[in-house]
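Q: I need the structure of the sequence given here:
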Amino acid sequence: MTAQNVPTDRPEPAHIPELGAIVVDTSRDRTGEFRGVVGPYWSLRPIRGGTEWEAHPARVRPASPAERLSAENARVNARSRRALL
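A: Okay, the predicted model is just below:
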């Protein structure tokens, strides 16, 4: 039996991040929190809260330590202002 409808030209991500992991969507240059898998896409949520968006896994990378620190700082600041989370 052969696999059908499986794209072979796209690289598969090394692994699926843990829920809540901070990642960067390189196609939108946005940092977000990994929320899960939706079909062929990954669901990401803005660090400060708001509407989730979908990103292609090949366009998502783990956040660097500096990006994680910045994202966590943004989350804490949003909470202190009682902004949407």
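
Q: make it CA atoms for all contacts and neighbour counts henceforth
A: Fine.

Q: which residues sit against whichever helix or strand residue 79 is part of?
A: Using DSSP states H and E, the element containing residue 79 is helix 65-80. The contact list for helix 65-80 (Cα atoms under 8 Å, 6 or more residues apart in numbering) reads 22, 31, 47, 48, 84, 85.

Q: I have a second one here; can you model it like the first so I can compare?
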Amino acid sequence: MYGENVCPNTQDPSDLPALGTLVVDTGRGDRVGEFRGVAGARWSLRPVGGGIEWEAEPRRVRPALLMEQLRARTARLNARSRGEVL
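A: So this is what the prediction gives:
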């Protein structure tokens, strides 16, 4: 998998992603989330399409690959079609 041997994010924390940008939290098993803002020294992320937010260390967050974005959005739509989420 892509994130197994990737170096942590070394970008300057002042280069924040735009709100809603899909990113991967490598500190939580490559979990994909939407960037929601800054919470102290950490970034606030939430699952694609809504849900409970979590905080991530900025150095462990990287932009989501197109494949990862598609996988996260498809999973959300499939869950919605099954009636699991609104």
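
Q: report the TM-score for the pair.
A: The TM-score (TM-score structural alignment, normalised by the length of the first structure) is 0.75; 76 aligned residues with a Cα RMSD of 2.1 Å.

Q: on that earlier part again, any chance of the contacts of helix 65-80 of the first structure in JSON lines, plus secondary structure and neighbour count?
A: Listed next are these as JSON lines, based on DSSP: H, G, I helix; E, B strand; the rest coil; neighbours: other Cα atoms under 10 Å:
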{"residue": "22", "secondary structure": "strand", "neighbour count": "26"}
{"residue": "31", "secondary structure": "strand", "neighbour count": "23"}
{"residue": "47", "secondary structure": "coil", "neighbour count": "25"}
{"residue": "48", "secondary structure": "coil", "neighbour count": "19"}
{"residue": "84", "secondary structure": "coil", "neighbour count": "10"}
{"residue": "85", "secondary structure": "coil", "neighbour count": "13"}
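
Q: now, which of those residues sits nearest residue 63 of the first structure?
A: Closest approach to residue 63 of the first structure among those (Cα to Cα): residue 22, at 5.9 Å.

Q: give the contact list for that closest one.
A: Contacts here follow Cα under 8 Å, 6+ apart; on that basis residue 22 of the first structure touches 31, 32, 33, 34, 62, 63, 68, 71.

Q: so which of these persist in the second structure?
A: Retained in the second structure: 31, 32, 33, 34, 62, 63, 68, out of those (criterion both residues aligned by TM-score structural alignment, their matches' Cα atoms under 8 Å).

Q: that concludes my questions; thank you for your assistance.
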